[in-house]
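Novice: Pasting a predicted model and its sequence here:
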Amino acid sequence: MSRADLTVLTLNLQQGKPPEQFAAGLAEIAALRPDVVLVQEADRGSLLSGRVDHTGLVAAACGLEHWQFLPGRSTWATVLPFLNPRRKDVGENGTGVGIASRYPATWHAHHLETKRPLPRRRGFHVDMDQPRQVLAATLAVGDTTVTVASTHLSWHEGVGEDQLRQVEDFLQTLPGPRILGGDFNQRTNVSIWPSLCTGPTYPAHRPRFQLDYLVSDLPAIRAEIHRFSFSDHRGVLAAVSIADEGQ
């Protein structure tokens, strides 16, 4: 049995804003040579983003041949939060989370529940949050299987932590070891798995607290936080070492 390093980056793309800096940011991401990129607030087919596929563009820039996208909301739901859009399937258009991978992947999607009351407006119960979800990929790294996942949790008090428990339960039905990344919207890591990298990530220009995490049941052999030319979040990068029985 030998060891294989896997380098994972997670980044909230902020829908590629500002768009004139997105190409420069893609080059900066590619320069890090990640094996897996986990993205949040990515668009696919959105008129507001020029109908681009952000996850596909990240994959192409980094030379990653396998990618997938799971929308959580439509463009109209972004503009009109009173709408309650249907849950969408993997590969549909909208705004959501994505994964780009160097390794072949089997894709798994799970939509998260909101189990606490959300704020009321003028006496009406209005969901002022957005649909939340997790996209996971079971990767074949040599003869070893590892599961990576991307999620973007609620900012409402207690709701995000409830959703994190749902994500963890879902991922434990998939093969380990596991690496979960995303915008947790929490200032401390409350996951059952330890953080691979600790440090402020938001706001990007002068970060004061950490919202973005990589957590895993594997230890990090290298961990860094990076600022890019676009996005109001900084990215979290970590390398882990996994057993590779195929080498």
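Specialist: Now that the structure is in, tell me what you want to look at. Numbering: from 1, shown residues only.

Novice: hey, let's count contacts and neighbours off CA atoms from now on
Specialist: Will do.

Novice: buried set for stretch 173-185?
Specialist: For stretch 173-185, burial by neighbour count (16 or more other C-alpha atoms under 10 Å) applies to 174, 176, 177, 178, 179, 180, 181, 182, 183, 184, 185.

Novice: Next, please give the residue ranges for the helices of this protein.
Specialist: Assignment of helices within the chain using DSSP state H yields the ranges 22-31, 54-62, 75-79, 159-171.

Novice: who touches the last one?
Specialist: Pointing back at helix 159-171 there. Here helix 159-171 makes contact (C-alpha atoms under 8 Å, 6 or more residues apart in numbering) with 110, 112-116, 134, 136, 147, 153-154, 178, 184-186, 190-192.

Novice: ok, back up a step: of the helices of the chain, which stretch is the most buried?
Specialist: Mean neighbour count (mean count of other C-alpha atoms under 10 Å) peaks for helix 54-62 among the helices of the chain, with a mean of 22.

Novice: The residue nearest the centre of the chain and residue 206, how far apart?
Specialist: Residue closest to the average C-alpha location in the chain (C-alpha atoms, centre = their mean): residue 150, at 3.3 Å. For residue 150, the distance to residue 206 equals 24 Å [C-alpha to C-alpha, to the nearest Å].

Novice: Next step: the contacts of helix 159-171 restricted to strands.
Specialist: Using DSSP state E, the subset of the contacts of helix 159-171 located in strands is 110, 134, 136, 147, 178.

Novice: In a markdown table: those residues, plus distance to residue 104.
Specialist: Listed next are those as a markdown table, based on distance: C-alpha to C-alpha, whole Å:
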| residue | distance to residue 104 |
| --- | --- |
| 110 | 20 |
| 134 | 19 |
| 136 | 13 |
| 147 | 12 |
| 178 | 16 |
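
Novice: second one coming, line it up with the first:
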Amino acid sequence: MTTSLRIATFNILHGRSLSDGEVHLRRFGRAVAGLDADILAMQEVDRDQPRSTSADLTSVAAEAAGAPYHRFAATLHGEPGVWSAATGEAQPGVAEYGIAIVSRHPVIRWRRLALPALPIRWPLMLKDRPPILVKDEPRAALAAMIDVPGGPLTVVSTHLTFLPGWNAVQIRRLWWACRHLPRPLVVAGDLNLRGRIPARLTGWRPLAEAPTYPLEEPVHQIDHILGSGPVHAVGPGGAVHTGTSDHRALVAEVSCGGAA
């Protein structure tokens, strides 16, 4: 049995619009609703942050999408500029930042996947300027086994580093962490790797291909929706300018079931 689903990934830039540099929850909600995604993976998600009106942006997105099942996974605690790594269970009333999944279909179970932290400062090449050494923020992935019509589907949301070379290490580690997760599997997120590089490094199949960055005149696809096992694109997919964030959202229409 097969079923058709609309899956999207969206780096939301904590709900901020480049048009005015502000966060408006209604505008953010309209952006999410306009994607009409059955399952949405999000990155750069705030919870209890003053810069985003101290809102729980995962809950805002879930309500806008009509998705009663959702989970946020913090990668950092604290406000920007005073970040600390997120460890253990989330503490109430503490500002956080991370990744999320919202789903219209029931989630059977959730799982957090660890990604390697970069213990040292890493050289970052800049155009027309000397390279600088930067320290990356912690990274993680959130997996959900979702009960879609036709059987379970595993969806993973992640946000990999922007540091060249280390993002390739992280996606290979993510591939290893996902090797025993049930198929069909969809990995969605801001991978900070261009074009078909993620597919070549993992063997996962692109389910949607379109440039997603920068927002107004995108020339690079760094946001991806990749499949493993019996999940296939049933259309070309595409990038959506939502009026929010500095990325376009990426949307895929997929069919689950049948031959892998």
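Specialist: Done, it's in. Predicted, not measured: the structure shown is a model, and the values here were computed from it.

Novice: so what corresponds to residue 251 of structure 2 in structure 1?
Specialist: Aligned by TM-score structural alignment, residue 251 of structure 2 pairs with residue 237 of structure 1.

Novice: no wait, residue 113 of structure 2
Specialist: Match for residue 113 of structure 2 (TM-score structural alignment): residue 110.

Novice: For residue 89 of structure 1, see how far away its match is.
Specialist: As judged by C-alpha to C-alpha, residue 110 of structure 1 and residue 89 of structure 1 stand 10 Å apart.

Novice: Of these two, which one has the most company?
Specialist: Neighbours per residue (other C-alpha atoms under 10 Å) separate residue 110 of structure 1 from residue 89, with residue 110 holding more: 18 against 14.

Novice: That one contacts residue 131, doesn't it?
Specialist: No. The criterion here is C-alpha atoms under 8 Å, and residue 110 of structure 1 misses it with residue 131 at 11.2 Å.

Novice: show me the contacts for residue 69 of structure 2.
Specialist: With contact taken as C-alpha under 8 Å, 6+ apart, residue 69 of structure 2 is in contact with 62, 102, 103, 104, 105, 106, 107.

Novice: what residue of structure 1 matches up with it?
Specialist: By TM-score structural alignment, residue 69 of structure 2 lines up with residue 66.

Novice: what's the answer for residue 16 of structure 2, then?
Specialist: Looks like residue 16 of structure 2 aligns to residue 17 there (TM-score structural alignment).

Novice: try residue 56 of structure 2
Specialist: Checking with TM-score structural alignment, residue 56 of structure 2 has residue 53 as its match.

Novice: what about that match, how many neighbours?
Specialist: 19.

Novice: if I look at it, how far off is residue 3 of structure 1?
Specialist: According to C-alpha to C-alpha, residue 53 of structure 1 stands 34 Å off from residue 3 of structure 1.

Novice: same deal with residue 117 of structure 1?
Specialist: From residue 117 of structure 1 to residue 3 of structure 1 the distance is 47 Å (C-alpha to C-alpha).

Novice: And the two? Which one has more around it.
Specialist: Neighbour count, other C-alpha under 10 Å: between residue 117 of structure 1 and residue 3, residue 3 has more, with 14 against 11.

Novice: so what's that one up against?
Specialist: Neighbours of residue 3 of structure 1 in contact, by C-alpha under 8 Å, 6+ apart: 241, 242, 243, 244.

Novice: Check the spacing between it and residue 35 of structure 1 real quick.
Specialist: 15 Å.

Novice: cool, residue 207 of structure 1 as well?
Specialist: 26 Å.

Novice: out of the two, which sits in the more crowded spot?
Specialist: More neighbours surround residue 35 than the other of residue 207 of structure 1 and residue 35, with 20 against 16 (other C-alpha under 10 Å).

Novice: what do we get in structure 1 for residue 179 of structure 2?
Specialist: Match for residue 179 of structure 2 (TM-score structural alignment): residue 172.

Novice: Count the neighbours of that match for me.
Specialist: What residue 172 of structure 1 shows, counting by other C-alpha under 10 Å, is a neighbour count of 12.

Novice: again with residue 211 of structure 1
Specialist: Going by other C-alpha under 10 Å, the residues that sit close to residue 211 of structure 1 add up to 23.

Novice: In this structure it contacts residue 186, no?
Specialist: Yes. The criterion here is C-alpha under 8 Å, and residue 211 of structure 1 meets it with residue 186 at 5.3 Å.

Novice: returning to that earlier point: wouldn't the residue nearest to the centre of structure 1 be in contact with residue 109 here?
Specialist: No. If you go by C-alpha under 8 Å, residue 150 of structure 1 and residue 109 don't touch, sitting 10.0 Å apart.

Novice: Please enumerate the shared neighbours of the two.
Specialist: With C-alpha under 8 Å, 6+ apart as the test, residue 150 of structure 1 and residue 109 both reach 134, 135, 136.

Novice: now, among those, which is nearest to residue 201 of structure 1?
Specialist: Nearest to residue 201 of structure 1, judged by C-alpha to C-alpha, of these is residue 134 at 20.6 Å.

Novice: Name all residues that make contact with that closest one.
Specialist: Here residue 134 of structure 1 is in contact with 70, 97, 109, 110, 111, 112, 149, 150, 151, 152, 167 (criterion: C-alpha under 8 Å, 6+ apart).

Novice: How much space separates the second one from residue 241 of structure 1?
Specialist: So the one you mean is residue 97 of structure 1. 25 Å.

Novice: more crowded one of the two?
Specialist: Comparing residue 97 of structure 1 with residue 241 by other C-alpha under 10 Å, the one with more neighbours is residue 97, at 32 against 16.

Novice: corresponding residue for that one in structure 2?
Specialist: Under the alignment (TM-score structural alignment), residue 97 of structure 1 pairs with residue 99 of structure 2.

Novice: Please tell me I have it right and that match contacts residue 73.
Specialist: Yes. If you go by C-alpha under 8 Å, residue 99 of structure 2 and residue 73 touch, sitting 5.4 Å apart.

Novice: which residues do these two both contact?
Specialist: By C-alpha under 8 Å, 6+ apart, the residues touching both residue 99 of structure 2 and residue 73 are residue 142.

Novice: Need the counterpart of residue 220 of structure 1 in structure 2.
Specialist: That one, residue 220 of structure 1, aligns with residue 233 by TM-score structural alignment.

Novice: can you give me the strands for structure 1?
Specialist: 2-12, 36-44, 66-73, 94-101, 105-111, 120-121, 124-125, 133-141, 144-152, 178-183, 212-216, 220-226, 235-244.

Novice: Let me have those strands in TSV, adding distance to residue 23 of structure 1 as columns.
Specialist: Listed next are the strands of structure 1 as TSV, based on distance: least, C-alpha to C-alpha, whole Å:
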stretch	distance to residue 23 of structure 1
strand 2-12	15
strand 36-44	15
strand 66-73	19
strand 94-101	17
strand 105-111	26
strand 120-121	40
strand 124-125	41
strand 133-141	25
strand 144-152	22
strand 178-183	22
strand 212-216	22
strand 220-226	16
strand 235-244	16
